[in-house]
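[1] Structure for the following, please:
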Amino acid sequence: MGKKEPFNDAIDHFNKIEGNPAHAVSTDWSKLPKPIRWIGYFMFGFIGVGGFIVLVLTLID
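    Presented below is the predicted three-dimensional model:
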């Protein structure tokens, strides 16, 4: 994919001053500590199961 180019020079300058990474970094779950990973799994699982339950209950009515 290559290097992501900045939108313009002002944005590039701002990102360098603020210390933002040069490119977007995706979250690598395997590098996070176990407790944080478990919290993330629980939250995504709860949202998924909750959404499924809401969908089923909506269709039953």
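[2] can we go C-alpha only for contacts and neighbour counts from here?
    Will do.
[3] Now T58: which helix or strand?
    Following DSSP states H and E, one finds T58 within helix 34-60.
[4] That helix: how far from the chain's middle?
    16 Å (CA atoms, centre = their mean, to the nearest Å).
[5] Against K16, how distant is A24?
    In this view, A24 and K16 are 14 Å apart by CA to CA, to the nearest Å.
[6] likewise T58?
    Using CA to CA, one obtains 49 Å as the distance from T58 to K16.
[7] Also this sequence, please, to line up against the first:
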Amino acid sequence: MSDKKPINDAMDHMSKIEGYPTNVDLKKLPKPLRYFGYFMIGFFSFAILFILIAKLFT
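    Take a look at the predicted model:
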């Protein structure tokens, strides 16, 4: 369990029931998943950059 104290009893109960990832090391993900993540981040970055440049010239 994390060292963080819950805000209230309901949040403590939800975190115990649902759980949530803590201290995730992204470098330990499988290679295909990691590469897919890199591709998506790169794609969206270039798409936003392209849209901004296109808006400047129109």
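[8] Next, name the residue at the spatial heart of the first structure.
    For the first structure, the residue whose C-alpha lies nearest the mean C-alpha position (CA atoms, centre = their mean) is T27; its distance is 6.4 Å.
[9] thinking again about what came up before, if you count what's nearby, which of T58 and K16 of the first structure comes out ahead?
    In terms of neighbours (other CA atoms under 10 Å), K16 is the more surrounded of T58 of the first structure and K16; the figures are 12 against 9.
[10] How about the secondary structure of the more buried one?
    Using DSSP: H, G, I helix; E, B strand; the rest coil, the structure places K16 of the first structure in helix.
[11] What residue in the first structure is paired with P30 of the second structure?
    In the first structure, the residue matched to P30 of the second structure (TM-score structural alignment) is P33.
[12] give me every residue that touches its match.
    Residues in contact with P33 of the first structure, defined by CA atoms under 8 Å, 6 or more residues apart in numbering, are absent; none qualify.
[13] Who are the contact partners of T22 of the second structure?
    S2.
[14] and the gap between Y35 of the second structure and L49 of the second structure?
    Shown here: Y35 of the second structure relative to L49 of the second structure, a distance of 21 Å by CA to CA.
[15] Residue in the second structure paired with I60 of the first structure?
    Alignment of I60 of the first structure against the second structure is given by TM-score structural alignment, with F57 as its counterpart.
[16] again with V49 of the first structure
    In the superposition onto the second structure, V49 of the first structure corresponds to F46 when matched by TM-score structural alignment.
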